[in-house]
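> what follows is a predicted structure for the sequence shown.
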Amino acid sequence: MPASNARALEKAKDLPVDGLILDLEDAVGPADKATAREQACAAAASGEYGHREVTIRVNALGTEWHDADLAAACAAGPDGVVVPKVGSAREVRGLVEALERHGAPDRTRLWAMVETPRAVLDAREIAAASDRLAVLVLGTNDLVKELGARFVPGRAPLLTALSTVVLAARAAGVAVLDGVFNDTRDAEGLVAECRQGRDWGCDGKTLIHPAQVDPCNTAFAPSEEEVQDARALLAAWEEGAGRGVVTHEGRMVENLHVEVARRVLAVDEAVRARG
């Protein structure tokens, strides 16, 4: 959300979301950059956002605002600093050095936006470049532009790129967030894209409007049927311990299925705990 919008920052305190990206970049015009920086840093330092992770998206490397944004964000100590258009592992290491130089607390992690062909091709190296990098964020709008592709239902032109980034994140053990859905009036399209991102293995989705929050939460949370099936599978596994082959609903159960079921229940528990 644009950090220049004080009303939006106030409203964010009550949104049922896991995290907030207070934006200093695309959502803020040049004349409002300084105000947005001040308000974002004040919000991040306030401690008024409860369980929500509060991050600040700074302007990209090479822009006239980047250095001041990064220094101010480090002083505010948010949960994360989101950097757009990260293109290489070298840039990640440079950003981490800058975080340390500006005195960012240890809990302030780096979130790198992957939104260019170069970044996609180097995603594995980017994801593994530093222990301080915690999240890859898919910048789908910029990626469509850079590819010369088109926005189409199902995102076929992006599938190779987005799957590559998910693979890179999983290989490095970092989280990955799907890109935004642009049409705030298309509820069905949003739900379909949320489900697609979840099916790919994304940990969540970045959103641009409060109306998108509930559909996204529903899509990424385990359904009641998934929870019941996970519990039944675990019960069958525990009952069949030592028998060799365990089946559930006609399906053979192995350790990997047990791990998936436990993850479903852990996510469900976390969702319920957030209320």
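Done, it's in.

> drop to CA atoms for contacts and neighbour counts, all remaining ones
OK.

> got the contact list for the closest residue to Cys216 other than its chain neighbours?
Distances taken as C-alpha to C-alpha, 6 or more residues apart in numbering place Cys194 nearest to Cys216, at 6.1 Å, with adjacent residues excluded. Shown in contact with Cys194 (C-alpha atoms under 8 Å, 6 or more residues apart in numbering): 205, 216, 219-220.

> pull the most distant pair out of the residues you listed.
Using C-alpha to C-alpha, the contacts of Cys194 span at most 10.0 Å, a distance reached by Lys205 and Ala219.

> would you reformat the contacts of Cys194 as JSON lines and include neighbour count and secondary structure?
Converted to JSON lines, the contacts of Cys194 look like this (neighbours: other C-alpha atoms under 10 Å; DSSP: H, G, I helix; E, B strand; the rest coil):
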{"residue": "Lys205", "neighbour count": "22", "secondary structure": "strand"}
{"residue": "Cys216", "neighbour count": "22", "secondary structure": "helix"}
{"residue": "Ala219", "neighbour count": "19", "secondary structure": "helix"}
{"residue": "Phe220", "neighbour count": "22", "secondary structure": "helix"}
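
> in JSON lines, list the residues you listed along with distance to Leu110.
As requested, these are exported to JSON lines (distance: C-alpha to C-alpha, whole Å):
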{"residue": "Lys205", "distance to Leu110": "17"}
{"residue": "Cys216", "distance to Leu110": "24"}
{"residue": "Ala219", "distance to Leu110": "26"}
{"residue": "Phe220", "distance to Leu110": "23"}
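
> pasting the second one now:
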Amino acid sequence: MAQYFRPRRSMLYVPGCNTHYLERARTLHADSVILDLGDPILVERKEESRDNVVRFVNEGGYGSREVVVRVNDLISEWGPDDIKAIAKTKVDAVLFPNIESREDVLTALSLLDAAGGSHLPIMVMIESPIAVLNAKEIAAASDRIVCIVMATSDLISQLHARVTHERSAILTSLSLVILAARAYGHAVVDGITSDFKNMHSFEYACRLGRDMGFDGKSLVHPAQLAYSNDAYTPQTSEVSHAREIIAALKEANEQGKGTVVVNDKLVERHHVRAAERLLKLNEMIKTLEESHV
């Protein structure tokens, strides 16, 4: 959805049970913060976390950051109450975990609408083999989906695979979800790297994800922010090249030519559309970073 196009280079999970982290998230250079009520929260702290998140969201203070709340599973004893509590807050979007089908998306929207959140966009998590195989029907289910978020740690476990530097076990799954997201105009964000002290592997994962087509990466620790933001920020040379492409094809069109060669590469209309998107994203990132200063 064009109106929800924005930088999502870094989406930082923030546990709802920790008020210090909820407060600190207001100062971090994350494009999005995901205030988390889900699996990482102990059962005995679920309701406390919900109350914390509702309070912090309504108090605001997150500036230009996108504020997202991840609720518990729809079939859990906490999920429906999470939705009721979050639906009327000032949240920017609700993130639904364990979405595996079109029906799951429609159920999530129905519960959200019934709770008074019909104005809210949603995000969905892909974290199982069946969800990957159903990525197309999930992406097609609603235009209120603004972002698809991978849960790669869960996916690797369910695949009985191993975590490797090259991410070879999940490359096919990542590609299938990216294809589905792009086919239906949704943003798509890579999953976490849980080993937050291995910055070499994390940086590789960021740049691999960027080159595959992801919009950004979800994170579990503030130390990862700088690496993710850098990987998903257009480089100065890319911005210059984008401007050159647009200008060159415009001039060629005025001369009655449909294509042009720029830096020994053929440029067509689809290259211009990609360049225009990059320039728009770059300006949004500049505005967002200026607001963090």
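Ah, there it is. Keep in mind the model is a prediction, meaning the values are calculated, not measured.

> and the strands in the stretch 51-200 of structure 1?
Counting by DSSP state E, counting those that start in this stretch, the stretch 51-200 of structure 1 has strands at residues 53-57, 80-83, 109-114, 133-138, 175-178.

> want to throw these into JSON lines with mean neighbour count and distance to Met252 of structure 1?
Shown next, in JSON lines, are the strands of the stretch 51-200 of structure 1 (neighbours: other C-alpha atoms under 10 Å; distance: least, C-alpha to C-alpha, whole Å):
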{"stretch": "strand 53-57", "mean neighbour count": "25", "distance to Met252 of structure 1": "39"}
{"stretch": "strand 80-83", "mean neighbour count": "26", "distance to Met252 of structure 1": "42"}
{"stretch": "strand 109-114", "mean neighbour count": "26", "distance to Met252 of structure 1": "38"}
{"stretch": "strand 133-138", "mean neighbour count": "24", "distance to Met252 of structure 1": "34"}
{"stretch": "strand 175-178", "mean neighbour count": "24", "distance to Met252 of structure 1": "30"}
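
> of those strands, which is nearest Lys13 of structure 1?
Per C-alpha to C-alpha, nearest to Lys13 of structure 1 of the strands of the stretch 51-200 of structure 1: strand 53-57, 10.4 Å.

> now do the closest one against strand 109-114: the angle between them, please.
50 degrees (axes from the mean of the first three to the mean of the last three C-alpha atoms, to 10 degrees).

> okay, the spatially most distant residue from the centre of structure 1 and Val253 of structure 1: tell me how far apart.
What lies farthest from the middle of structure 1 is Arg243; by C-alpha atoms, centre = their mean that is 41.1 Å. According to C-alpha to C-alpha, to the nearest Å, Arg243 of structure 1 and Val253 of structure 1 sit 12 Å apart.

> can you find the partner of the residue nearest to Cys216 of structure 1 in structure 2?
Matched to structure 2 by TM-score structural alignment, Cys194 of structure 1 sits across from Cys206.

> before we move on, what about Ala235 of structure 1?
Using TM-score structural alignment, Ala235 of structure 1 sits opposite Ala247 in structure 2.

> Asn217 of structure 1 too?
So, by TM-score structural alignment, Asn217 of structure 1 is matched to Asn229.

> same thing with Ala134 of structure 1?
Aligned partner of Ala134 of structure 1 by TM-score structural alignment: Val146.

> would you agree that match is in contact with Val189?
No: look at Val146 of structure 2 against Val189 with C-alpha atoms under 8 Å: they stay out of range, at 10.8 Å.

> count of residues packed around the closest residue to Thr259 of structure 2 other than its chain neighbours?
Of all residues not flanking Thr259 of structure 2 in the chain, Glu268 sits nearest, at 5.2 Å (C-alpha to C-alpha, 6+ apart). Using other C-alpha atoms under 10 Å, Glu268 of structure 2 has 15 other residues around it.

> Glu268 of structure 2 -> structure 1?
Checking TM-score structural alignment: Glu268 of structure 2 goes with Glu254.

> residues contacting the residue most central in space within structure 1?
Central residue of structure 1 (C-alpha atoms, centre = their mean): Leu177, 3.0 Å from the mean position. Applying C-alpha under 8 Å, 6+ apart, we find Leu177 of structure 1 in contact with 135-138, 202-206.

> mapped onto structure 2, which of those hold?
Among these, the contacts conserved in structure 2 (both residues aligned by TM-score structural alignment, their matches' C-alpha atoms under 8 Å) are 135-138, 202-206.

> show me what Asn98 of structure 2 aligns to in structure 1.
Per TM-score structural alignment, Asn98 of structure 2 is aligned with Lys85.

> do you know how far its match is from Thr184 of structure 1?
In terms of C-alpha to C-alpha, Lys85 of structure 1 sits 24 Å off from Thr184 of structure 1.

> over to Gly62 of structure 1?
Gly62 of structure 1 is 31 Å from Thr184 of structure 1, by C-alpha to C-alpha.

> the more surrounded of those two?
Using other C-alpha under 10 Å as the criterion, Gly62 of structure 1 and Thr184 rank with Thr184 on top: 14 against 8.

> identify the residues contacting that one.
209, 211-212.
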